[in-house]
Every structure is written in structure tokens, then in C-alpha cells.
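Visitor: just to be clear, the model below is a prediction. Sequence and coordinates:
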Amino acid sequence: MGNKMSTGSAIIPEGVGSVVYDQQGMKHNHQIKSGSVHSQRGGKPVNQDSAVLCQGYGSEEGILSGVFDGHGKKGHLVSKAIKTRLPLLLLDHKNKASSSHQLNCEDESDESHLKDQSCSSPNRNRLLLQWKEAFFNAFKQMDEEIKMVEKVDYSFSGSTAVVALKQGNDLLIANLGDSRAILGVRGENGVKAVQLTTELKPGTPEEAKRIRRYNGRVFSLRDEPGVPRAWLPHAQSPGMAMSRSFGDLVMKHYGIISTPVITHHHITSNDLFILLATDGVWDVLSNEEVVSIVRGVEDEKMAAKAVVDAAVAAWKIKIPCDKRDDCTAVCYFLLKKDQTQAELVS
């Protein structure tokens, strides 16, 4: 088996706008209208985070955004590969699902076709199921491709992922690990935060149950009493803080999986923006603080940077003796900021 991952390949099909961050910096192929990406290295020599924001993905108004938080000695290579490869895999599996459905429709008799008009008029639920299936298959293939890399040892290196896909008024979120996605939602008393994901950590009862079923261990160290980690059966290693990830090949035998938790949100006129960030941000900022920061920026293109800058400052105050984690955020406005402000005032 050879190296099937290529971090130098195209990120998304031609004509789709994107902003991409990895350890080599920010890359644009053309301007994103209503979103931003920003990342800041923490206390380690290399920033292990990567991120992607794609406009025109899957449909003319489609949006794909994601943050990927690497860990272990080669974690930065895992997150970099994911941000390059996963958007292509997802779209490829979605196209396969659509083609399969079309073939099934063509094989049906005229009588059965009359009973199911969804073949000629694709409906929302079917499309959502296709995208959901594509997420599961893309995540599975992504992890398989990481396993096939021969030149880099990913035994104890990996990456989390949280990916949000907007198609029309539907938002699908695929979560793998301990990054987070939130919405800024307009309410009676201003803009509030709505959390879209739940962190998948070894301390979560169902996650711990699975890890132990595969003979992995879950416990906290004495100097981290409130931080359950995942360990090998007979070694004080590796101490994973997340229960699902890409890579981490050894721990895949002991209950760590790469299957995402997928949730759906129907977008309304009160949903103003979506923000995804790695745990370096959420370790020091609450959902409400992040929403307040985003609402306070004058230029929506500066939203992600404002959140990361605030997280960096908060680390210095709240956890001054600890090595600051890498901090990365992606923000996309579902409603233009100037339009939002006008409606809030009126």
C-alpha cells in the first residue's frame, strides 16, 4: 500500500471560492463574500490546526466550512491532509449517492414511478439523506487513506474535525472530537448562542462505555482530576482527550472511532451566523462571549480574527502557566451584518 493522500491536490472543484488555512499560511482562490478564517499558533513549535471555508459548494449558494485540530507528533500533517482531501471526498460520495438514486428511478416501472414523484422532483429529505450518507462514507474513506500512508507514522497522531454544510435552508454538521460549532441567533433580548455540537470526549458515558468495551481505559490523572482521557490497556499512553478522531491508528483497536455525529438544523431568518472553532478557543471563551465578539466587529471579514485574538488574550489571563493551545475559527454570516443591524434597530 502506498501514500494515497496528497496535500498538494486541488481542494475543491474549479470555480468554487475558498479560504484555506494550514501550517503554510492562508490561501485564497477568490474572495469569500460573507466569511472569514483565522488561526494563531499556540505554545508548540508548529500550529497543528487547519481550516477550510468554501463558497458555491454542492450548489450555487452552498457553503462548506470546517476546522481540524491535530494532535500528536504528526498531528499537523493529519489536519492538513484532511482540509485538502475531505471536501473532495464528501462531494464525490454525494455525487455517487445522487447517481445511484437516478439509476434506481430509471429502473422502476411506469406504475411505480407514478407512485413516487421524488424521482422526477428531488425532495429535501432525500437530498439530506444523500448528504448524510456522503458524510459517513467520506469520513470513513478519509480515515482509511490515513491508514494507508507508509512514509509517516500516524500510530499516535490524529486530528479532530467539525464540518458544517449549508444547502439552501438546511445545515448539516458532522462532528468528530472536541471542536465546536455554534449559531448566533436573534432573540427577544438580542443575539444569543445556540450550540450545534456536543464535544465527544472519553468522559462522556456512551463514549467511555465503547472505549472500555474494546479494552481501552478511561481515567483522569491526579494533576487533571476533571479531565478523563483514553489510554491503552497496559500502558500510560497516549492519554487522548477526545474519543473520536482521524488517525490515532493504535487507539482505533481500543474504542477510538472515526464515525462522525451528524446533526441537522433548519435555518430561519433569525439565524445570523455560524462559527466553528477548535478547542483552544472554547477552553477560555464561552459560547455567549464568542457571539458577543462576533456581533461587535465592524467588518464581518474580521469576525474570525476577533474571536481568535480574544481567545489568545484570555489564555494569558485565565491559564497563564499553561502552554496556550492553537486557536482557530471559521465564521460565516447567513445574513449580511449591515442588514442584521438594521433589522435589530427597527
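Guide: Arrived safely.

Visitor: C-alpha only now, for contacts and for neighbours.
Guide: Will do.

Visitor: doesn't Val281 make contact with Arg180?
Guide: No: using Cα atoms under 8 Å, Arg180 is not in contact with Val281; the gap is 9.3 Å.

Visitor: use this one as the comparison:
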Amino acid sequence: MFQKKLKQKIANIFLNNSNTRKELDHGQSFAFGGMQGWRISNEDIHKHLVPIDHHSWKLWSYFAIFDGHNGIDTAKYAADLLDKYLIDTLNQTGINSNDESIHSSQIDKNQLNHIIKKTFLQLDKKLANLVNDQSGSVCITSLIGPKYIYLINVGDARAIIISNDGQVLAYTKDHKPNVIQEQERIHKAGGRITQYENDVARVEDKLAVSRTFGDYSLDKRLIPALPDIIQYRKDSLAAFVILACDGIWDVMTNEQVALFVSQKASNTSLENIASQLLDQCLKLKTSDNMSIYIIKVFN
């Protein structure tokens, strides 16, 4: 029965021919590339603010990819609101873009992480009153300041920080039901994880990720919008930050993406690298929407 439903679902979400039209964008320090690919619709949303504003956060940049599923509403509203919620909360707490104030004795790393996590959870509650479909969304976000890079993830979109020679210096870890720590958390909350033949592990027979915005038909204690946060102090090694959805990571490893970007960076624009990487993933038979940011780090 499950196999029959799975085949029907696959037939309903894929095109007969891939849509290879690209969405490309770039700024002085970054490029974005996106492609619908084989999916019947594109449920990825991206957003960047460079700088975040021209006041308190003029020295910081914000990048985010929201990878929706079962509809677009959650990704769309989350993309519209997350940066506003995050910066408003930080401002209300008395934190501004001065790195010294963020890391002074008044507020340490744990306090900042608590604020970010609280903001994500509050936004998820807000979205429950806005979303009109059965959708959910994972999210990968980066805040880049004068001294620090923050990588913030919910779900299986991922970010890496790499060097000029392609070393992976830092990376986020996916939130999936096959991860031991996630399994233990879900079971402790009373949830169930199943995996059938020719399918991935799922929460309550439904969800292939274990933390999301939205997906309100499931118990949110099982799939909270609770992010993990990596703080990386800028150093001479950090050259690029790369954010991408699982349409990229399903067919390329962190190391493969790092080498792909680093080997082309000296003589190819970031926009062309992003475009070529989309083509490469399509050749590697990715079946999902694709979105990627490549961001140059200035130390």
C-alpha cells in the first residue's frame, strides 16, 4: 500500500522534461543561482540583504534559502519575515551590529544563540496563522559581519565555509530522521520514525526532515523550527560561504562543492560558477529544485 502511494506521489511531483531555465543574480560579493529542474513547481525561495540595513546593521549581510515542500506558503512567508523578526529581536535586546557589543561581557555566545533560537520558534508560531496550505520549509541562513560568520540551519539545507584551496572549514549538519540524535529526540517526544523499501526515513510516515517551519498537521514537538548555529570567527583561511538546498547536496558532497567553486574562482565570475554548478548537479541527476548562494568573504 505504501509503495503504491509513493509511486503516485512521485508521478505527481515530477515533469516529463526538466525545466532548465535559470534564475541568476549577483552583487559585488555574492552570486545566486536557482533552477526548477525536474520538479513540477519550484518551491525554493531565497533572500539576501547586503547590507542588512543602512543603520544599526550596515556592516552585516544576510543570506537565506527556504526550501519548501507540499506547497509554497511556508517558504514564502518565512522568507518575508525571518530577517525582520531576527533583527527586531536583536535590536530590542540592545544588540547592534558592533561585533564588540555582541561578544562583550553583556552578552555571550550562548545568549546570542538563545535569542536566535527563540526567534525561529516564535516565527514558526506566527506562520501557523498565515499559511493556507499544508506546506513546510527548511531553511539555511547566514549572517556575515566584520568579524564573525553565523551559519543557522533548520532541516536539510546546508552551508559550508571554505578556503581558497577548497578546504571545508565549517559546515552545518542536516536535520534528518536517520540521524541518531534526531531519532532519540523524536522518540522521546512520542514520535515514530519509519523507513520502507526504496524510500528514506520519515517522521510519522510523512516527513523526510526532522526540523521545519510549518508542517502543522504534525506535532511540532517532533519537528520544531529549532535551529543549530555555528559561529565562525573570520580568519585568513575563510574565502567563501556557500549556502544551498538539498537539490545540490543530494548529488554533491561538501568537499566536491568546495573544490568545484575554489578551482574556478580565480578566473570565473561567481555567477558563472553558480550557473555551471547547477548544470553539473543536473548531469548528476538531481531530482529536486536547486538553489545556491556563493558569497566571497572579505577579511
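Guide: Looks like it arrived, so ask away. Because the structure is predicted, anything quoted here is derived from the model rather than measured.

Visitor: how alike are these chains, TM-score-wise?
Guide: Once the chains are overlaid, their TM-score stands at 0.81 when taken by TM-score structural alignment, normalised by the length of structure 2; 267 aligned residues with a Cα RMSD of 2.5 Å.

Visitor: ok so His76 of structure 1 is a strand residue?
Guide: No: secondary structure of His76 of structure 1 (DSSP: H, G, I helix; E, B strand; the rest coil): helix, not part of a strand.

Visitor: excluding chain neighbours, what is closest to it?
Guide: Take His76 of structure 1 and drop its neighbours on the chain: the residue closest to it by Cα to Cα, 6 or more residues apart in numbering is Gln48, 4.0 Å away.

Visitor: number of nearby residues for that neighbour?
Guide: Counted with other Cα atoms under 10 Å, the neighbours of Gln48 of structure 1 add up to 30.

Visitor: just the strands in the stretch 201-346 of structure 1 please.
Guide: With DSSP state E, counting those that start in this stretch, the ranges of strands along the stretch 201-346 of structure 1 come out as 217-219, 229-231, 238-240, 246-247, 261-266, 271-277, 327-333.

Visitor: nearest to Asp170 of structure 1, out of the ones you listed?
Guide: Nearest to Asp170 of structure 1, of all the strands of the stretch 201-346 of structure 1, is strand 261-266, at 4.9 Å by Cα to Cα.

Visitor: how about stretch 245-253 of structure 2: buried residues?
Guide: Of all the residues in stretch 245-253 of structure 2, those buried under the rule 16 or more other Cα atoms under 10 Å are Cys245, Asp246, Gly247, Ile248, Trp249, Val251, Met252.

Visitor: the fourth one contacts Lys283, correct?
Guide: No: assessed by Cα under 8 Å, Ile248 of structure 2 is found out of contact with Lys283, at 11.4 Å.

Visitor: and Lys96 of structure 1, what pairs with it in structure 2?
Guide: Counting by TM-score structural alignment, Lys96 of structure 1 lines up with Gln92 in structure 2.

Visitor: check contacts around the residue nearest the centre of structure 1.
Guide: When Cα atoms, centre = their mean is applied to structure 1, the residue found nearest the centroid is Val162 (1.6 Å). Taking Cα atoms under 8 Å, 6 or more residues apart in numbering as the criterion, Val162 of structure 1 is in contact with Gly66, Val67, Phe68, Ile173, Ala174, Asn175, Leu176, Gly177, Ser179, Arg180, Ala181, Leu276.

Visitor: spatially nearest residue to the fifth one (excluding sequence neighbours)?
Guide: What sits nearest to Ala174 of structure 1 in space, not counting adjacent residues and going by Cα to Cα, 6+ apart, is Ile262, at 4.4 Å.

Visitor: what is the burial count for the residue mapped onto Arg124 of structure 1 from structure 2?
Guide: Using TM-score structural alignment as the criterion, Arg124 of structure 1 maps onto His103 of structure 2. Look at His103 of structure 2: counted by other Cα under 10 Å, it has 14 neighbours.
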